[in-house]
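Participant: How does the following fold in three dimensions:
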Amino acid sequence: MGAGDRRFESCRPDAPPDIHLKENKPVKSAVETLSPTRAKLTVEVPFEELKPSLDAAYQKIAQQINIPGFRKGKVPPQIIERQFPGAAREEALNDILGSKYVEALQENDLVPLAQPDVEVVKYDDEGPLEFTAEVDIKPEISLPENTEGLEASVDDVEVTDEDVTEQVAALRGRFGTLIDVERPAQEGDFVVIDLKAVKDGEPVEGGEVTGFSYEVGRGGMIDGLDDALAGLSAGEDKTFTSQLVNGDLVGEDVEVSVTVHQVQEQELPDLDDDFAQMASEFDTFAELEADVRERLQRGKRLEQAAAARDAVLEALLDKVEVPLPENLVTEELNARRQSVEQQLAYAGMTLEAYLEDEGQTQEEFEADLERRVRDAVAAQFLLDEIADRSEIGVDQAELTQHMVRRAQQSGQDPQEFVNHMLEHNHVPEMVQEIRRGKALAELVESAVVKDASGNPVELKNLRPDGTIGDPEDEAAEADEAAEAAEAAEAAEAPADEAAESTQD
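Facilitator: Coordinates of the predicted model:
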C-alpha cells in the first residue's frame, strides 16, 4: 500500500510548531501542536507489533477463499499474497491504526473532538508502520484558582398591573362566546372564510381552505389578508395580491380571493366573582387576580434565575481565555442555521420575511448567530473544565431523571426516548449535559448576584416552580428522602438475597 491515500486537508498556522517527543516502547509517538485546538500525531509502530495483526489478517482471508490444492483455512501467506497482493496488509492496517492512534492520544494526554485526518507515511513489507493523524483536540483552559465570589447583575423582578391585566384578559378570552353580527368585519372580530390562491389563472396546489375561522388583525397567516377582510360583511368577497411563504411558489406573487361567510363578535364575561368561580377555584375575583400576580411573580423569578446563570457564566468567560476549534464552530453554526430555517418553515415564514420583521439584515443575523455559537461552545469547554476540577459525577437516578425530562420536552414517550439514546450511544452526551448543569449550578451558587436595585438574588433555595424554599425545610426534605432511600434499599436486600439463592 502506498502512502498518502488517507490524507484530508487541514489548517496549519504560520507560527513554528511546538514539538514534543515521547517514547514508550514498543510505540513511539510525537505531537506537533498546530494550534491551541489542533494537533498532529506522528506514530511509529515496529514490525514486531504489526506481525500479530498480519498473521490474523492472513488467517481471516484463508478462511474466506478457496484455492485448489489447499484446504479452507490452510492457505499459506505466500499464496494469499500472490493471489491477493496487499489484501492482508490492508486488513492488518485497518486493525492496528485505530488502536495505536488511541494509545498515542492517551500517551500524550490529548482529548479528540472529532475524527482524525490520517495519512500513512510508511508501510514497508518488513519495516515499521508510520502514520500521522491531525485532529481537533480539547483546548487547555487555565481556570482561576478560586471561582467563588463572581459578581453579576440582573434586572429586578417586577410584575406590573399591565402584566396582570394582560393575563386576566387572556383567561377571560377563553370563556368568551361568539355571536353572529350583521355588520362589516373589524379588528378583533372572528370571521369564517374561504381562501383560494391562483397563479396565472391556475389554482395553486395546497392554496385553498374552506370554512376557516380567523381573528381579524391577528396576522401570521398571509400578507394582505387583514386589510382585505376589514369592511367585508357576510356573503362578500375580495381579491388581493400576496406572496406564499411555503410550497413551490415561495416568494412569487399570487392572486388570493377571500369569501366571508360569517362575521362574529366575541362576547366576554364580566370580571366579577362569578367569573372567578367559573374560571378558577377561587370564590372572588380579588383572589383570582392575586393568584395571577403570584404566578407571574414566580415566572419572573425563574426568568431572573436563568438570566443570573447566563450573567455569572459570562463573567467567568470574561476572565478566562478559551481557544475554539474552528471546525467545531463551523459545524455548530451550520446546525443552528438549519434549525432556525426549519422552525421558520414550520411557522410558514421565510428567513427573509423574519429578518424584515425583526429589522435585521442578513449580515447582522449571521454575525449575531456566530457570536452566540462561539459563546455557547466556549461555555461548554469552560463548564467541562469546572466539572473535571470538581470531580463532578452523575449517578443513575440523575441520568434517568434527565432523560425523562428531555423526553417530555420533546413530546416523546420516555421509554422510547431512552431506548433511542442507548441504541445510538447518546448516553455519554446526556451525562456530559448533566455534569455541565451541575458545574454551572455550583458556579452560580457561589457567585454574588444582585438585581438592578442592589438586592441579593436568591438562587440557592429557588424551587422549580419559582417559589423560594426554606433552607430548614429543604434540609428536612433531603433527610426524609435519604431515609426513604435507605428503607427501600433495606427492603430490597432480602429479595435480592432470595433471588440469588434461587439462582444458586
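Participant: all contacts plus neighbour counts: C-alpha atoms, from now on.
Facilitator: Noted.
Participant: Now do the same contact list for the nearest residue to residue 296 once chain neighbours are set aside.
Facilitator: Leaving out its chain neighbours, the residue that sits closest to residue 296 by C-alpha to C-alpha, 6 or more residues apart in numbering is residue 159, at 6.7 Å. By C-alpha atoms under 8 Å, 6 or more residues apart in numbering, the contact set of residue 159 is 293, 296-297, 300.
Participant: Let's see that with 10 Å instead.
Facilitator: Contact analysis of residue 159 by C-alpha atoms under 10 Å, 6 or more residues apart in numbering lists 293-300.
Participant: Would you do the same for the sequence below? I want to compare the two.
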Amino acid sequence: MAFRRPICYPLRFSTGGATAPRCGRQSTIMTESTATAENFDIKVEDAGPARKRISVTIPAETVADRIQTQIGTLQSQAVLPGFRKGKAPKHLIQRRFGSAMQDETMQNLVREGYESAVNDNNLTILGEADVDGGIENLKIEEGKPFSYSVEVDILPEFDLPDFSGIEIIRPLLEVEDEHIDAEIERQCMRAGKADRIESNFQPMDRMLGAISVDAEGEDEPIFTHDQALVALPPEGEAGQVLGLLLDDLNSSFSSAKVGDVVTMTTTGPDGHEREEFRGKNLKINYTIHLAERITPNTPEGLIEQFNLGSEEVLQEQIRLALEQRRDEEQASVLRQQALEKINEAIDIELPEKYSTQQIQRELDRMRQQMMAGGEMTPDEVEIKLAELRNEAEVGMRERTKSFFILQRLAMEFEIHVNESEINTRIADIAMQRGLRPDHVRSELAKAGQLPTIGGQVRDDKAADAVVAKMTIKEMPAEEWNAMHTDGGSSKPAAKKKTSKKASSKKTATKKASTKKASSKKASTKKASTKKATKKKDS
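Facilitator: This next block holds a predicted model:
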C-alpha cells in the first residue's frame, strides 16, 4: 500500500449519515472503468478557499449508449431459465437487472466525469468528494441528459520558504527512576482486572449503555446508539461523551446505578465533526447497561504476566520503552516547531467554514498521533480531542494550515509510504498500549483508521525531511520549560546551546513521561521540569 500524489487520500463519494458515535458511514469506492469522458460538459468553479465545485452534464445520447452497452454486456453473460447463456432477449435482461444495471452505469458516469475534471485541471484532491444530494439519490434515465455536481477540498497553491534560515530547538532530557516508577504504576492500571459493579460509581469507572441526543427545536433525537462507551475521568477533570466535553461528568454518574437513565446537557462546539451537534443546545440521555471498575495489577503480577523473571528486568524493559517514547516525542517536538515556523512564514487562504470531512480528518490525524505517542490512554486521548473540539476556530485554522503544508512537503520531497512502514507504526502503537500488533490492526481496520495511519507516517516523513534542512539548537529541559511556561523567559541563556545542522550530527536525548496514572501529562511542547538534563551522542 502506497500513498502517492496527486490524490492524497482515497477517492470516495460521501453519502452522509452515521451508525457509530465517532465515525460517519463509509461510502462505496467507485469501480474502475476505461471509458473516456470526452462528450461530457464539465465545469470547475471555486466553491471557497481550497475548495472546488465540479458540475458535469452528460448528453442524452451518451447516457443511452452507456445503458445499451451495459445491457449488451449483461446479455452476453447472463443465464436465464429457458435460455442458453447469452441468448436471453434484451427486454428480459432489462426487467431482471434494470435497476442494478442503471445504478452501476450511473456510478461509472459520475466517476468518469469527476476523474476527468481532476486530471484536466491538475487538482490535488484532499479527502472525499461531496455529491450534491448524495450519490444514492442520483438517477439516470434513457433518453434524458444526466447532470450532477460535487464539491471537493483541494490543496491550495503557495510558495515554501527557505528552510536553511529557520532555527528550531531540541530539548535535552533524561529518564530517571521516578519516571520508571510512574510508568510501572501506569502499566499496572492498564493490566488490571475489570470487575462488574452496579452502583457507587467513581472516577476511572467505565460504562456501556444506550445513548440518545436531543437538540433544541428538534422533535426527534438527532443521534442514537445502542452501545456507547462512557469512561469517567480522573477526579476533578472534565470528561467526554460522544466527543462533547462535560465538566461535571463524574457528578452526573455519582448517584446513579445500572439501569438508570443519566441526563446531561451541553452546547455542541463548532469544531465537532457531527454537523448536527454544532452550536446546538443538546440534551444527552444515557441508559447504563453495565459498568466495571479496574483493580490495578501489581509489579509482581506484571513480572509474571510478561515472564520477565525479576523486578530489575521489568525496570530495564520500562526504561527502554521510555527512552524510545522520549526519542519519538523529541522528534515530534522538532516537527511541530518546523511546522509552526513555516506557518508563520507563509499565507494560505483558508476556508471560512470547515466541513464535517475536514474536521473528522483532523481529529483522526490527531487521535492517531496521540495514540502513537503512548503517553495517553485511549480515554485520555478522547478527552483531549473533546477539548480540541471546543477550541474550534483558532485551533482548526492552524491545524488546517499545517495539513496543507504537510501535503505540499510530501509532494516537494516525493514522500511515499509502504506497507512495512505502516506495520512498524502499528507495532509501535501496540507496544505503547501493551497489546498485540494484530489486535491493534484489527481495531484500526474496524474503525476505518488504517489510511489515517499511512497518512500520519507520510506526514512525519515529510516533516522529518524539512527538519533535516533547518538549523537545530540544543537546550536543557529547564530552559525549554521556561520558554513554554506562562510568565517564563522567552529567551534561553545562550551559553547552554550548541548550534548544528540537523543532517551533520544526530544527538540522542532522553525523555519520559512524569505523569502518575492520569494526573500528570507530558505535553508535546513541554518537557517535565523534574527531569535531569543529559546529552548523549548516538
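Participant: Superposed, what's their TM-score?
Facilitator: Here the superposed chains carry a TM-score of 0.51, computed using TM-score structural alignment, normalised by the length of structure 1; 346 aligned residues with a C-alpha RMSD of 5.8 Å.
Participant: picking that back up, next, the residue nearest to residue 296 of structure 1: secondary structure please.
Facilitator: Secondary structure, DSSP: H, G, I helix; E, B strand; the rest coil: residue 159 of structure 1 is coil.
Participant: now it: how far from residue 286 of structure 1?
Facilitator: Using C-alpha to C-alpha, to the nearest Å, residue 159 of structure 1 is found at 16 Å from residue 286 of structure 1.
Participant: Quick check, residue 337 of structure 1 in contact with residue 368.
Facilitator: No. Counting by C-alpha atoms under 10 Å, residue 337 of structure 1 stays clear of residue 368, with 11.3 Å between them.
Participant: Which one of those two is surrounded by more residues?
Facilitator: Relative neighbour count places residue 337 above the other of residue 337 of structure 1 and residue 368, with 14 against 11, counting by other C-alpha atoms under 10 Å.
Participant: element containing the more buried one?
Facilitator: For residue 337 of structure 1, the host element (DSSP states H and E) is helix 326-346.
Participant: Name the next helix or strand following that helix along the chain.
Facilitator: Following helix 326-346 of structure 1 in sequence order, the next helix or strand is helix 351-358 (DSSP H and E).
Participant: relative orientation of that next one and helix 326-346 in degrees?
Facilitator: 80 degrees (axes from the mean of the first three to the mean of the last three C-alpha atoms, to 10 degrees).
Participant: So what touches helix 351-358 of structure 1?
Facilitator: 245, 251, 340-345, 350, 359-362, 364-365.
Participant: what helices or strands is the next helix or strand after that helix leaning on?
Facilitator: As assigned by DSSP H and E, the chain's next helix or strand after helix 351-358 of structure 1 is helix 362-389. The contact analysis (3 or more C-alpha pairs under 10 Å, 6 or more residues apart in numbering; DSSP states H and E) places helix 362-389 of structure 1 against helix 285-319, helix 326-346, helix 351-358, helix 427-445.
Participant: Turn these into a markdown table, columns for distance to residue 97 of structure 1.
Facilitator: Output for these, formatted as a markdown table (distance: least, C-alpha to C-alpha, whole Å):
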| stretch | distance to residue 97 of structure 1 |
| --- | --- |
| helix 285-319 | 38 |
| helix 326-346 | 23 |
| helix 351-358 | 45 |
| helix 427-445 | 24 |
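Participant: Show which residues not belonging to the helix holding residue 337 of structure 1 make contact with it.
Facilitator: 10-11, 37-38, 113-114, 136, 245-247, 347-351, 353-354, 365-366, 369-378.
Participant: Among these, the buried ones, what's the PyMOL command?
Facilitator: Filtering the contacts of helix 326-346 of structure 1 down to the buried ones (16 or more other C-alpha atoms under 10 Å) takes a single PyMOL command:
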select buried, resi 37+38+113+136+245+246+349+350+351+369+370+373+374+375+377+378
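Participant: picking up where we left off before, show the buried residues in the contacts of helix 351-358 of structure 1.
Facilitator: Buried, going by 16+ other C-alpha under 10 Å: 245, 341, 344, 350, out of the contacts of helix 351-358 of structure 1.
Participant: Farthest-apart pair in the residues you listed, please.
Facilitator: 245 and 341 (12.4 Å; C-alpha to C-alpha).
Participant: so how far is residue 97 of structure 2 from the residue nearest to the spatial centre of structure 2?
Facilitator: For structure 2, the residue nearest the mean C-alpha position is residue 364 (1.2 Å; C-alpha atoms, centre = their mean). Per C-alpha to C-alpha, residue 364 of structure 2 is found 40 Å from residue 97 of structure 2.
Participant: Over to residue 15 of structure 2?
Facilitator: Residue 15 of structure 2 is 24 Å from residue 97 of structure 2, where distance means C-alpha to C-alpha.
Participant: neighbour-wise, which of the two wins?
Facilitator: residue 15 (21 against 13).
Participant: Quick check, the more buried one in contact with residue 150.
Facilitator: No. Contact criterion C-alpha under 10 Å: residue 15 of structure 2 and residue 150 do not qualify, at 11.5 Å.
Participant: Which residue in structure 1 aligns with residue 115 of structure 2?
Facilitator: Using TM-score structural alignment, the equivalent of residue 115 of structure 2 in structure 1 is residue 102.
Participant: For that match, pull up the helix or strand it's in.
Facilitator: Assigned by DSSP H and E, residue 102 of structure 1 belongs to helix 87-107.
Participant: And that helix, what's buried?
Facilitator: Buried positions in helix 87-107 of structure 1, judged by neighbour count with 16+ other C-alpha under 10 Å: 87-89, 91-93, 95-97, 100-101, 104-105, 107.
Participant: Could you dump the residues you listed into a markdown table with distance to residue 472 of structure 1 added?
Facilitator: Below are the buried residues of helix 87-107 of structure 1 laid out as a markdown table (distance: C-alpha to C-alpha, whole Å):
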| residue | distance to residue 472 of structure 1 |
| --- | --- |
| 87 | 71 |
| 88 | 70 |
| 89 | 69 |
| 91 | 65 |
| 92 | 64 |
| 93 | 63 |
| 95 | 59 |
| 96 | 59 |
| 97 | 58 |
| 100 | 55 |
| 101 | 53 |
| 104 | 52 |
| 105 | 48 |
| 107 | 49 |
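Participant: which of these lies closest to residue 400 of structure 1?
Facilitator: Distance to residue 400 of structure 1, by C-alpha to C-alpha, is smallest for residue 105 among those, at 31.5 Å.
Participant: Return the residues in contact with that closest one.
Facilitator: For residue 105 of structure 1, the contact set (C-alpha under 10 Å, 6+ apart) comprises 29, 31, 41, 99, 111-112, 137.
Participant: Against residue 119 of structure 1, how distant is it?
Facilitator: Distance from residue 105 of structure 1 to residue 119 of structure 1, counting by C-alpha to C-alpha: 16 Å.
Participant: Perfect, I'm done here.
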